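Asker: here is a sequence together with a model predicted from it:
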Amino acid sequence: MVAELISVGTEILLGNIVNTNAAYLAEKCALLGLSLYHQSVVGDNEARMEDTIRRALERSDVVILTGGLGPTKDDLTKEVTAKVFKKALCEDAHTKERIMEFFQKIHNGEKITENNWKQALIPEGAIIVENQNGTAPGLIVIGDEGSGYEGKRAILIPGPPNECIPMFETQIAPYLSDLQPEGIYSSMVKVCAIGESRAETMVADLMDAQTNPTLAPYAKTGEVHFRVTAKAKDEESAKCLMAPMLEELKKRFGDHIYTTKEEVTLEEAVIQMLEERKMTVTTAESCTGGLLCGRLVNVPGASSVLNEAHITYSNEAKERILHVSHEILKQYGAVSEETARAMAEGACRLSGADASIAVTGIAGPEGGTPEKPVGLVYIGCMVKGRTKVEKFRFTGNRQKNREYAVARALILLRECLLAADR
């Protein structure tokens, strides 16, 4: 089944807001086994919107539209879709009641302005999708005989991500799944410390021979994710199809695999490793300025392993807080293997933690020299009295260099924890 996405809103078209809905929906449609060949963005203009919807319906079975379902005059998605499908708009009593309840609950009985009742107008015969987080319901409009789009479907979803995502996950995705003759099931294998090109080379033969299941790589900052997807009549059959490929990936990537769960992040995997070993960790950051600690603190329950962290941006702070010797800083400089080692060891002594991870580097865009260019980063890790330092040369902008440094720091900490077990 072929699907197409249309994002509605002049603010998206002009770049005033980032279109996160399209990225989310595209990925979810692919996981549902829908073929997605086109995406469009259209402003709040009736004629252009009508033309965009008609072209989408001519080449796709399902058209998913986000945005333009609000109460204002420029919210035209529902009206234009009804026009395309030759359907009248009728007030729905249940939707009107839900709008009233929502205002009483959220706005403490604030008077409802007349334009809000516009959201209770529904294309004739449409399936109403309840919105638990807003006033505009989602809608599924199916083309009747004589409409020119018989059997075609338009699915209208509110634009705010906190309304769009829950509605899609709880109601739209199951609806689309039921339309498919076979279900689509997938498993994830997340790999770190191996670059995208090398990782893809390691599975090139599997990708060349793939039929069902299929294997697709996705590059992330410091990571490569492999999605194994199978088409089958039920989940149990899909698991049987995926099992041999998953086992082969485990053989090829070994300890580089940090999780096989979709929802687990690298920082969550690292926190879990520390918890399992009943170990604590501390951080000492210079160029990353707390970004590394922030990644760890993103994990619920991080306080069980992270008691304190240090941002020592200046040389004076490195000396005073971490007790990096003045001689090391004078002889080797703040961005050096020696300083990274001293920072990691000083952080462990200061905090009494079982492990530490330290980052020092030149994020840019200024500050580099021929000997120490922008993007040069040293990361030190101490685990149970053993210290390892790695040198990196990143080539992104300031923010990207900091993000890469954080990813590599988490990877180094993980590697040192594994090494300590041997």
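Answerer: Cool, the structure landed.

Asker: could you use CA atoms for every contact and neighbour count after this?
Answerer: Will do.

Asker: what's the spacing between the residue nearest to F102 when sequence neighbours are not counted and P158?
Answerer: Nearest non-adjacent residue to F102, counting by CA to CA, 6 or more residues apart in numbering: T135, 6.7 Å away. In this structure, T135 and P158 are 9 Å apart, going by CA to CA, to the nearest Å.

Asker: T229 touches Q210, doesn't it?
Answerer: No - with contact defined as CA atoms under 8 Å, T229 and Q210 do not form a contacting pair (10.4 Å).

Asker: for these two, work out which one has more neighbours and name it.
Answerer: T229 (24 against 12; other CA atoms under 10 Å).

Asker: helix, strand, or coil at the more buried one?
Answerer: strand (DSSP: H, G, I helix; E, B strand; the rest coil).

Asker: how about it, what does it touch?
Answerer: 31, 184-187, 212-215, 242 (CA atoms under 8 Å, 6 or more residues apart in numbering).

Asker: who wins on neighbours among the residues you listed?
Answerer: Ranked by neighbours (other CA under 10 Å), these are led by L215, which has 24 neighbours.

Asker: in addition, the following structure is provided for comparison:
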Amino acid sequence: MTAEIICVGTEILLGNIVNTNAAYLSERLAALGISVFFETTVGDNPERLEQVVHQGLERSDILILSGGLGPTKDDLTKEIAARACGQKLKEDKEAMRRLKEYFSSTRLPMTENNLKQAMVPENCTVLYNENGTAPGMVIHEERGKEVILLPGPPSELIPMFHHQVEPILQKLRPGVLFSKVIKIDCMGESSVETEILDLIEKQSNPTVAPYAKLGEVHLRVTANADTMEEAKELVKPMVMELRRRFGNKIYTEEEDITLEEVLVESLAEKKYTIAAAESCTGGMFTGRLVNVPGASDVLNESFITYSNEAKMKYLGVKEETLNTVGAVSEETAVQMAEGAAKAADADVGVGITGLAGPGGATEDKKPGLVYIGVCVHGKTKVKKYQLKGDRQKVRQVTVSRAMTMVRLALCEE
């Protein structure tokens, strides 16, 4: 079974927005065992859009279109897709009810053009939108192909696909598919793939595939069988082998669990508190922690010490250290970590200093140079990283590396 992704919107072609929908849909379809052979972005042009849809219907079993379902004149995805499938539009009473209810509750004026959002193709399954006004739909084409229309905003597309489209796609596939994720935070994608290359090459059911994330690598193990129980049994040996190979480099096997959630849970279990001293990351480490419910149980305070004066004033970093080896150094990271733990009376202290770039770089200290210190009950470890990417990426990856260092230090406690 093959699928094709068509993202609609001139703003995508112009680079005004980043097309995250295509990445999300591709990953989810792969997890469902559906092959994606083509991915197209087309502007708000009816002729070109219709050409792309007709082309997709000839070569793919499933078409998934995102965007162009709004009320304005250039929102033509539904109309073009319906025409390509030989169907007319009709009013859906439930969609109309929801539309009127939305405008009534928000006290916004419901203009005439909004009414078209309640129009749907004759032969389709309507996907009612719990996060916006435009419903999605699955058009059932006469040759047995499915054309799935989804709203463009990710906040609407993602929950609609997850809760409504995935169950439909599961039924279209022969047999039952079961998928399990293994999340690794200590290795890069190429290193992980090298470790499992034999498994990738030899296994067909279940399959294992690596996916690179920012500062992480996820392994997805997928099996197809006649029943869910059989599929789960097929996955078990592969998961056990991955556990054997990667050990504590695996931080979770849960789909929706993040690294910061694991970290907060680990600290809470040990009844430890944590404090961070951040320079180049400017509070991002602490920010990710406080995204987790219950973070207040483990985090009392942290410090953003961007200047040398702040490092000395709040953390007790020695002036001599700053004058000799500099703010971006192993010694400074150690003193920041220990100073944060002492100042906050915390069990764990984290010190992060580096050059996110491009300012401040020298011949010896290139952009992306980062030092991270982690102090647990007075025992401090420090690591040096030379990261690549722009300023934002360096900061984000630095935070992930710091969280990994804390997690592994807690494992040793």
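Answerer: All right, it came through fine. All values reported here derive from a predicted model rather than from experimental measurement.

Asker: specify which member of the contacts of T229 of the first structure is nearest to D44 of the first structure.
Answerer: L31 (29.9 Å; CA to CA).

Asker: about what we covered before: aligned to the residue nearest to F102 of the first structure, what sits in the second structure?
Answerer: Using TM-score structural alignment, the equivalent of T135 of the first structure in the second structure is T133.

Asker: how near is its match to G70 of the second structure?
Answerer: Taken as CA to CA, the span from T133 of the second structure to G70 of the second structure is 8 Å.

Asker: equivalent analysis for C411 of the second structure, please.
Answerer: 50 Å.

Asker: quick one, which of these two is more surrounded?
Answerer: G70 (21 against 10).

Asker: tell me the SS of that one?
Answerer: Applying three-state DSSP: G70 of the second structure is coil.

Asker: what's the distance between it and A95 of the second structure?
Answerer: 13 Å.

Asker: please apply the same query to S190 of the second structure.
Answerer: On the measure of CA to CA, S190 of the second structure and A95 of the second structure end up 48 Å apart.

Asker: look at these two and report which has more neighbours.
Answerer: Using other CA under 10 Å as the criterion, S190 of the second structure and A95 rank with A95 on top: 22 against 11.

Asker: who touches both of G70 and A95 of the second structure?
Answerer: Residues touching both G70 of the second structure and A95 by CA under 8 Å, 6+ apart: Q117.

Asker: please determine how far the counterpart of N114 of the second structure in the first structure is located from V383 of the first structure.
Answerer: The equivalent of N114 of the second structure in the first structure is N116 (alignment by TM-score structural alignment). Applying CA to CA, the value for N116 of the first structure to V383 of the first structure is 60 Å.

Asker: looking at the two, which one has more neighbours?
Answerer: V383 (23 against 16).

Asker: the more buried one matches what in the second structure?
Answerer: That one, V383 of the first structure, aligns with V376 by TM-score structural alignment.

Asker: and the gap between its match and C411 of the second structure?
Answerer: 11 Å.

Asker: tell me which element the residue nearest to F102 of the first structure is part of?
Answerer: Following DSSP states H and E, there is no helix or strand that holds T135 of the first structure.
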